[in-house]
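Undergrad: Got a predicted model here, sequence first, then my questions.
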Amino acid sequence: MIEFPQYGIYPRWPEDGQGWIHPDDIAIVSKLLPGERVVRRESFDGTYYHCRYGKWTFRLRPALWLQIKAEDLDVGDEVETVGLGMERDLFVGEVIGMYYVRRKGRIAYRLRRADQNLPRLFLREHLRLLSDKQRVRQGEIEHPTPKWNGSGERIGFSD
């Protein structure tokens, strides 16, 4: 049984042309692939893998791809950078790209800070997913909820 999601890259275009791409998705796929972009396979319907890269979804027939060990970040996630002494600014950004760096065997992430795409790539250990923030645990003491029955006095002001 195949477990999803799977992450990987399509480093080369198959030599048999565009037959491996769903006809409705050729325009999207020809802009994204081949290359080092890390694609997320979400399901398989028997003919096509249903894939996602950020906001783009597309369907591909089985083809040669390099599967990559998943990290817990995806395109579109909000992250904060983790500082390294006084060397790096801390900021909150959005993951706008995932690229596989073969010589490191790792995924590198491109971020957008406000409306600016950053030229530098970040590794996973330099980023913290915002949903991983510390949370206040549920209280252990039962506090009574005040109840109001509608009665009371009105404060009158004299002119």
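TA: Arrived safely.

Undergrad: Please make it C-alpha for all contacts and neighbour counts, starting now.
TA: Will do.

Undergrad: Please identify the buried residues of stretch 31-38?
TA: Buried residues in stretch 31-38, counting neighbours by 16 or more other Cα atoms under 10 Å, are found at 33, 36-38.

Undergrad: Look up the closest residue to Trp56, ignoring the ones flanking it.
TA: Ile28 (7.4 Å; Cα to Cα, 6 or more residues apart in numbering).

Undergrad: State the next helix or strand along the chain beyond the host helix or strand of that neighbour.
TA: Using DSSP states H and E, Ile28 falls within helix 26-32. Next along the chain after helix 26-32, taking DSSP H and E as the criterion, comes strand 39-44.

Undergrad: Who are the packing partners of the helix or strand just after that following strand?
TA: Per DSSP H and E, the first helix or strand lying C-terminal to strand 39-44 is strand 49-53. Helices and strands touching strand 49-53, as assessed by 3 or more Cα pairs under 8 Å, 6 or more residues apart in numbering; DSSP states H and E, comprise strand 39-44, strand 56-60.

Undergrad: dropping in the other structure now:
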Amino acid sequence: MQWPQLPDYGCFLRWPENGQGFIHPDDTPIATQLIPSPRVLKRVSFDGVYYHYVYGRLRFRLRPAMWLPIRIEAIEIGDQVETKGVGLERERFVATVWGMYYVQRKGCILYRLRRGEQLVPKLFSGDQLRLLTNKTTVRPPTTRYRAPNWNGKGETVPDTQLDE
């Protein structure tokens, strides 16, 4: 069996038919609040028995179960975004992504935003948002540096003096 490349995203729109046995016993209260729902969950790792899921600050574990995989845009929960204004129809503002919901009939993800401590009542699609969070990744180092040699007094010692 080939395991999916992680992280990946998806949702459980329906409850799996075999009860709650697929949920890690310690995570039942969290998982039963989030499943079933259109919330887009992030599957971050697999420990050999359970997949580890994240939704914002919530974390839980599930055994492999059928879910609906979803291809996401570059926007995730916790990212800072700016709304795109359209004439006088939409106000422009900066907010944080608070929730992600998959709308099956539209085939897209809608985002719930939070401005400060207040949730914005309207949901936004990805094309109405501009990502402000810089998600650059650092590539692995390719240059090898010699470790400094210390003389015990807080000073570096050239390699030639080490043999003395």
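TA: Alright, I've got the coordinates. Note that this is a predicted model, so its numbers are computed, not measured.

Undergrad: returning to what we had before: identify all contacting residues around the helix holding Ile28 of the first structure.
TA: Helix 26-32 of the first structure has contacts (Cα atoms under 8 Å, 6 or more residues apart in numbering) with 18, 21, 56, 58.

Undergrad: Tell me the counterpart of the third one in the second structure.
TA: The one in question is Trp56 of the first structure. Using TM-score structural alignment, the equivalent of Trp56 of the first structure in the second structure is Leu58.

Undergrad: biggest strand in the first structure, by residue count?
TA: strand 92-101 (DSSP state E).

Undergrad: Relative to the second structure, which residues correspond to it?
TA: Per TM-score structural alignment, the counterpart of strand 92-101 of the first structure in the second structure is residues 94-103.

Undergrad: Average separation of the matching stretch from the aligned part of the first structure, please.
TA: Comparison of stretch 94-103 of the second structure with the first structure after fitting gives an average deviation of 0.6 Å (mean Cα distance after the TM-score superposition for the first structure).

Undergrad: okay, now Ala80 of the second structure: neighbour count?
TA: No Ala there; residue 80 of the second structure is Gln. 21 (other Cα atoms under 10 Å).

Undergrad: ok, the closest residue in space to it that isn't next to it in sequence - contacts?
TA: The shortest distance from Gln80 of the second structure to any non-neighbouring residue, by Cα to Cα, 6+ apart, is to Thr96 (4.4 Å). If a contact means Cα under 8 Å, 6+ apart, then Thr96 of the second structure has 77-81, 113-115 as its contacts.

Undergrad: now Leu113 of the second structure
TA: 95-99, 119-120, 123-124.

Undergrad: that older thread, looking for the alignment partner of the residue nearest to Trp56 of the first structure in the second structure.
TA: In the second structure, Ile28 of the first structure lands on Ile30 (TM-score structural alignment).

Undergrad: what does Tyr7 of the first structure give?
TA: So Tyr7 of the first structure corresponds to Tyr9, using TM-score structural alignment.

Undergrad: can you tell me which residues contact its match?
TA: Going by Cα under 8 Å, 6+ apart, Tyr9 of the second structure touches 40-43, 69-72.

Undergrad: ok, of these, which one's closest to Glu89 of the second structure?
TA: Using Cα to Cα, Ile72 comes nearest to Glu89 of the second structure of these, at 26.2 Å.

Undergrad: Can you give me the distance of the match of Ile28 of the first structure to Leu129 of the second structure?
TA: Distance, Ile30 of the second structure to Leu129 of the second structure, using Cα to Cα, to the nearest Å: 29 Å.

Undergrad: next one: Arg61 of the second structure
TA: 31 Å.

Undergrad: Mind telling me what element the match of Tyr7 of the first structure is part of?
TA: Tyr9 of the second structure belongs to strand 8-11 when assigned by DSSP H and E.
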